[in-house]
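Participant: Sequence first, then the predicted structure, then my questions.
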Amino acid sequence: MESIRMLRGDNVMRILWLPDSDLLEGECHCGARRVEEAPAPLWEWLLAHPEGHHPAAPREPITAEPRTATASPV
């Protein structure tokens, strides 16, 4: 099986799904990150670089709290 490598570079922006959540994380090539529920606001933010971008330092993983199902009363 061929290994898959993640593209890196000065102009790479990406949006990743945060497992066990309904959240997406956008990461700009400058290192700034943002979490949203929909991809459109993330792409608008990414493409507006540098407006609103504040690179995180040091880089810390973003974790999402798992959603739990709630039973509705019958």
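Facilitator: Structure received. Numbers count the residues shown, from 1 in each chain.
Participant: make it CA atoms for all contacts and neighbour counts henceforth
Facilitator: OK.
Participant: quick one: buried residues of the one helix or strand Val35 maps to?
Facilitator: Here Val35 sits within strand 33-36, counting by DSSP states H and E. Neighbour counts using 16 or more other CA atoms under 10 Å place Arg33, Arg34, Val35 of strand 33-36 among the buried residues.
Participant: which residues does the last one contact?
Facilitator: Right, Val35. Val35 makes contact with Leu23, Leu24, Glu25, Gly26, Leu42, according to CA atoms under 8 Å, 6 or more residues apart in numbering.
Participant: Structure two is appended below for comparative analysis:
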Amino acid sequence: VKTGTLSGPNKRGLSVKMPPMSIASVFVMVDGTVLGASTTQNPSFIESIRTSFSNALGMVASVLQSLLQTAK
């Protein structure tokens, strides 16, 4: 039974078949959660996470822009 749970509808649900915009919104969601978690305990750690998320979002945005321009 335990192995069956891995190869059922759960595995299909985990397959990444989402539009790029929803991936970007997931990044934003995680970013907000991490930043709101514990800013007082370790601000520099949170800041580095915020920077890395911003960089990732910037990369996603530039990829989206290039895709849109090639589609035209």
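Facilitator: Thanks, I have it. Every value quoted in this text rests on a predicted model; they were computed, and no experiment measured them.
Participant: How alike are these chains, TM-score-wise?
Facilitator: TM-score for the superposed chains, counting by TM-score structural alignment, normalised by the length of structure 2: 0.25, backed by 35 aligned residues with a CA RMSD of 4.4 Å.
Participant: hang on, the earlier thing: out of the buried residues of strand 33-36 of structure 1, the closest to Arg14 of structure 1 would be?
Facilitator: Nearest to Arg14 of structure 1 among the buried residues of strand 33-36 of structure 1: Arg33, at 9.8 Å, using CA to CA.
Participant: which one is the closest one nearest to, not counting chain neighbours?
Facilitator: Glu27 (4.5 Å; CA to CA, 6 or more residues apart in numbering).
Participant: doesn't Ile15 make contact with the one you found?
Facilitator: Yes: assessed by CA atoms under 8 Å, Glu27 of structure 1 is found in contact with Ile15 at 6.4 Å.
Participant: who has more neighbours, those two?
Facilitator: Taking other CA atoms under 10 Å, Glu27 of structure 1 and Ile15 do not tie; Glu27 has more neighbours (22 against 18).
Participant: The more buried one: what's it in contact with?
Facilitator: By CA under 8 Å, 6+ apart, the residues touching Glu27 of structure 1 are Met13, Arg14, Ile15, Arg33, Arg34, Leu46.
Participant: now do 7 Å
Facilitator: Glu27 of structure 1 sits next to Met13, Arg14, Ile15, Arg33, Arg34 when contact means CA atoms under 7 Å, 6 or more residues apart in numbering.
Participant: tell me the contacts of the residue nearest the centre of structure 2?
Facilitator: Geometric centre of structure 2, nearest residue: Phe27, 3.1 Å, by CA atoms, centre = their mean. Residues near Phe27 of structure 2 by CA under 7 Å, 6+ apart: none.
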